[in-house]
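> Give me a model of this one.
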Amino acid sequence: MIASPRAFRLKPSPAFIFNGDPVSPEFEIINYARFRSSLVANARIEVLHTGMRWPEGPVYFADGDYLLWSDIPNDRIMRWVEGAPATVYRSPCSHANGNTRDRQGRLVTCESGGRRVTRTEPDGTITVLADRFEGKRLNSPNDIVVKSDDTIWFSDPDYGILSDYTGNKAKSEIGANNVYRLDPRNGEMSVATGAFVKPNGLAFSPDETILHIADSGISHDPSGPHHIVAYDVIDGHRLDNQRVFATISPGVADGFRVDTEGNIWTTAGNGVHCYAADGELLGKIHLPEVATNLTFGGPKRNRLFVTTASSLMAVYVGQCGAQRP
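Now for the predicted structure:
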């Protein structure tokens, strides 16, 4: 089903007004002084497409001014262009999950069903970048980011092999839920960290000296983690100094991105939360559905595209995404 863009207006509350300055009621400001610059006057949340089953992995292509994202259970990658209905970009797609672009602008995808990481070449052919580690099949690659040195970092929890809903039910061959570093130039792959229950979204700071990784272990254990962890990146490839950056509530940090100021915009159970680089929660964008992932897009990279439980939504913000290209 295709929906025309429309605005969601949540019930106003005193939390949305600071110092007599009214703010659109979709936005909850925690730190007015620090979050105010991230807001756009009269910004509204638009629903660009709906009727999906757990969409994920939005990625923006500036050179074509379009967005791709995964509709995991429906086994398809969708495409959206301003002013036109969403269309199917690829189906089947091995239950694609997280997507990003490499430094050459090619689509790089985590395939939950295929249990692999692939790259879509300019002619449309698909290259398998990784499907095994030390001879054992990966679990179900989930989210992914490409560093400026062309290395690919991705999380590999077992979500896609727990059932047939977002992948294919199977036993883990590796027996661990790791985050990997892959060099596509020579195929070398190593475990960046294995210190997670269920590693999920990940993103580098603008200067790539810090890697943030989500642990969404609470999804299958009420006492499990629901936080974002930060690591120092040593010599460009090794992680050290693990610490909790932020605990997400409600829900989990399923996916997140960083703006040029170093703020982290992360999904949560009630929408999108924005954290400063020092870990302070600055504000929230309340959404009518659970947010699953997000990315910055638009000509100025100041439009936040958010996948939710069944929809693709968008809102303009006062910051620009740091990701490249």
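
> make it CA atoms for all contacts and neighbour counts henceforth
Will do.

> need the helices for the chain, in chain order.
Counting by DSSP state H, residue ranges of the helices within the chain are 32-35.

> Tell me the buried residues in the strand ranked longest in it?
In the chain, assigned by DSSP state E, the strand with the most residues is strand 238-247. Buried residues in strand 238-247, defined by neighbour count with 16 or more other CA atoms under 10 Å: 239, 245-247.

> Which strands and helices lie in contact with that strand?
On a contact count with 3 or more CA pairs under 8 Å, 6 or more residues apart in numbering; DSSP states H and E, strand 238-247 meets strand 188-193, strand 227-234.

> Let's see that with 10 Å instead.
Using 3 or more CA pairs under 10 Å, 6 or more residues apart in numbering; DSSP states H and E, the elements in contact with strand 238-247 are strand 188-193, strand 210-215, strand 227-234.

> Distance from the first one to the middle of the chain?
Right, strand 188-193. Strand 188-193 has its C-alpha centroid displaced from the chain centroid by 21 Å (CA atoms, centre = their mean, to the nearest Å).

> Contacts for that strand next, please.
For strand 188-193, the external contacting residues (CA atoms under 10 Å, 6 or more residues apart in numbering) are 129-130, 132-134, 151-155, 177-183, 199, 213, 231, 237-240, 242.

> Could you pick out the buried ones from those residues?
Using 16+ other CA under 10 Å as the burial test, the contacts of strand 188-193 include 129-130, 132, 151-155, 177-183, 199, 213, 231, 239 as buried.

> To check against the first, give me the structure of this:
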Amino acid sequence: MILMTLNLKITFIPLVALLMSSAACQSQHSDIIAEGAELVLVADDYTFTEGPAVDAEGNVFFTDQPNNRILKWSPDEGVSVFMQPSGRANGLYFDHEGNLLACADEKFQLWRIDSDKNVTVLWEQFEGLDLNGPNDLWVDPNGGIYFTDPYYQRPYWERSESAMKKEQVYYISPDMGNIKVVIDDFARPNGIIGSADGKTLFVSDRGNNKTYSYEILEDGMLSEGTLFCELGSDGMTIDNQGNVYLTGDGVTVFDKNGKQIEHIPTGKKWTANVTFGGPNQDLLFITAMDSVFTLQMNVKGVRN
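All right, here's what the predicted structure looks like:
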């Protein structure tokens, strides 16, 4: 795929202090970014940031997986440590009761963390075998959980190969009593997000550098996949116009028909994940390598 000309102008502070405060991000063609908005550096003292998830108040929780911790960003109070250790949490998402769900891949588990930081293991095996390592997840309107389970060898694992034959996408029923495979033909599933109405699921196959869309059926199963775009993604989010945000080389935005409409560079080697945060859900929150950024938007997230 030939990427569009960048619609975003980014101005750097001198190279020695790359993005130490902010980078000017001014859209030339797309109107999804607020006029004159700047990519603001929130913090840059991490090892690898991932998994941003927004709560009902607009606070964003994210992970620093190599340091085994979950952090919390508040618009008023900045960043603080929420939980450490954190089961080597990667992707995060809030359920409808306000519990934080975490892809805790230290022991190949999916966790539920309540407001008192009590942990419940929701799932850890499939057909008697350890999962590869839950990576990213999305909660549907009924409370069911879709999650991706790729295999990325971790330095803290004792195992050196997967017990599973495939890297798959799973669905856990709303009562947390049943799990089933919903995608089994990906090379390496990774980013996942659903539409606001709960009718469409977008899933990235990073192994083949493609993203697909699926109709969500009544029983939680999926229709046959349709190619959404010729680009894979690490983490993903969606806005109230139905635009889908993919990550990797910065943030690349596609409209609901799979046409690229924007590219947001971060100045980092890899951009891992993205969500909408803040009280109005109009701040794009971006995790990229050792840093986290925000960008004021004209569109909003659809989580709460």
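
> Tell me how they score on TM after superposing.
Once superposed, chain against chain, the TM-score is 0.88 (TM-score structural alignment, normalised by the length of the second structure); 286 aligned residues with a CA RMSD of 2.0 Å.

> if we can go back for a sec, with respect to Val40 of the first structure, which of the buried residues of strand 238-247 of the first structure is nearest?
For the buried residues of strand 238-247 of the first structure, the minimum distance to Val40 of the first structure (CA to CA) is 24.9 Å, reached by Ala246.

> got a list of what the closest one touches?
Neighbours of Ala246 of the first structure in contact, by CA under 10 Å, 6+ apart: 214, 226-230, 253, 275, 278-281.

> Which contacts among these does the second structure share?
Mapping the contacts of Ala246 of the first structure onto the second structure (both residues aligned by TM-score structural alignment, their matches' CA atoms under 10 Å) leaves 214, 226-230, 275, 278-281 still in contact.

> what's the closest non-adjacent residue to Gly301 of the second structure?
Sequence neighbours aside, Asp239 is the residue nearest to Gly301 of the second structure in space, at 4.5 Å (criterion: CA to CA, 6 or more residues apart in numbering).

> Now do the same for Leu312 of the first structure: its match in the second structure.
Aligning on TM-score structural alignment places Leu312 of the first structure opposite Val292 in the second structure.

> show me the residues around that match that make contact.
Each residue near Val292 of the second structure by CA under 10 Å, 6+ apart is listed here: 39-46, 48-50, 52, 62, 73, 266, 271, 273-274, 285-286.

> and what of Pro189 of the second structure?
135-136, 147-151, 167-169, 183, 203-211, 232-234 are the contacts of Pro189 of the second structure under CA under 10 Å, 6+ apart.

> And Ala309 of the first structure, by the same measure?
Applying CA under 10 Å, 6+ apart to Ala309 of the first structure gives the contacts 50-56, 288-293.

> Look up how far Arg103 of the first structure lies from the most centrally placed residue in the first structure.
By CA atoms, centre = their mean, the mean C-alpha position of the first structure lies nearest to Gly255, the distance being 3.1 Å. For Gly255 of the first structure, the distance to Arg103 of the first structure (CA to CA, to the nearest Å) stands at 20 Å.

> do Glu289 of the first structure as well
Where Arg103 of the first structure is concerned, Glu289 of the first structure sits at a distance of 33 Å (CA to CA).

> repeat for Glu208 of the first structure
Per CA to CA, Glu208 of the first structure is found 14 Å from Arg103 of the first structure.

> same thing with Lys169 of the first structure?
According to CA to CA, Lys169 of the first structure stands 33 Å off from Arg103 of the first structure.

> What of Pro58 of the first structure?
Relative to Arg103 of the first structure, and taking CA to CA, Pro58 of the first structure is found at 17 Å.

> Return the members of the kept ones among the contacts of Ala246 of the first structure classed as buried.
Among those, those classed as buried by 16+ other CA under 10 Å are 214, 226-230, 275, 279, 281.
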